[in-house]
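J.: my questions are about this predicted structure, shown below with the sequence.
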Amino acid sequence: MTEKYVLDVAWNTIMLTMKVAAPALLATLVVGLLVSVFQAATQINEQNMVFIPKILAMTATIVVCGPWILRMLITFTIDIFKQIPQVTH
């Protein structure tokens, strides 16, 4: 097992983590921005008004993107398991 191999696995893990987290984070960011603009326009400062739409947006995004996320995680895990014999030599 070389230093380059360890760095490649670490880099691929970080990139996969960002790809998996991005849809939910972006949806939450957009909803938070829209709710903040609405609150600024109406001068309503209710905390539940921010929290509930963000949770709903994140849940909807995970439901919609769930199969894609699961497919990416399974593919990555299988690739890592396939590389185990190469690492032990």
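T.: Now that the structure is in, tell me what you want to look at.
J.: hey, let's count contacts and neighbours off CA atoms from now on
T.: Noted.
J.: Ser36 in helix, strand or coil?
T.: helix (DSSP: H, G, I helix; E, B strand; the rest coil).
J.: putting a second one here so we can go through both:
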Amino acid sequence: MLTPEVATDLISETLHVVMLLVTLLVVPGLVVGLLVSLFQAATQINEQTLSFLPKLLVTLLVVGLAGRWMVGYLMDFCVSIFQRASTLIG
């Protein structure tokens, strides 16, 4: 039976998975954006594409390198949710 405690645990675990996957994608882009901003401030170059393109490339690189792990992690989480759902319903 779905009690408030079980629902809270499911929501907590779901938020943990979402935060982990989003953090893995966003943090490298933030670091590269900071480095590019420091470079732009030091050289006084104000070019929009100079800040956008490196962040895009780093994000694509992270997806390419960690994408398989991320999909596997998400699939394992979905399987565990469906297994719990079958025990909660029956």
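T.: That came through fine. A quick note: this is a predicted structure, and the numbers were derived from the prediction, not measured.
J.: okay, and the helix or strand hosting Thr49 of structure 2 goes to which residues in structure 1?
T.: Under the criterion of DSSP states H and E, Thr49 of structure 2 resides in helix 48-89. Aligned by TM-score structural alignment, helix 48-89 of structure 2 falls on residues 47-88 of structure 1.
J.: how far away from the center of its chain is the helix holding Thr49 of structure 2?
T.: With CA atoms, centre = their mean, to the nearest Å as the basis, helix 48-89 of structure 2 stands 6 Å off its chain's centre.
J.: return the mean post-superposition distance for that helix against structure 1.
T.: On superposition with structure 1, the mean distance recorded for helix 48-89 of structure 2 (mean CA distance after the TM-score superposition for structure 1) is 0.7 Å.
J.: any idea how far the most centrally placed residue in structure 2 is from Leu2 of structure 2?
T.: The C-alpha lying nearest the average C-alpha coordinate of structure 2 belongs to Val22 (CA atoms, centre = their mean; 1.7 Å). Note on Val22 of structure 2: its distance to Leu2 of structure 2, by CA to CA, to the nearest Å, is 28 Å.
J.: cool, Trp69 of structure 2 as well?
T.: 30 Å.
J.: now Thr8 of structure 2
T.: 10 Å.
J.: go on, Thr23 of structure 2?
T.: Relative to Leu2 of structure 2, Thr23 of structure 2 is positioned 30 Å away (CA to CA).
J.: same question, Ile45 of structure 2
T.: Distance from Ile45 of structure 2 to Leu2 of structure 2, by CA to CA: 57 Å.
J.: neighbours around Asp76 of structure 2, how many?
T.: Neighbourhood size, Asp76 of structure 2 [other CA atoms under 10 Å]: 11.
J.: please apply the same query to Pro85 of structure 1.
T.: When neighbours are counted by other CA under 10 Å, Pro85 of structure 1 registers 8.
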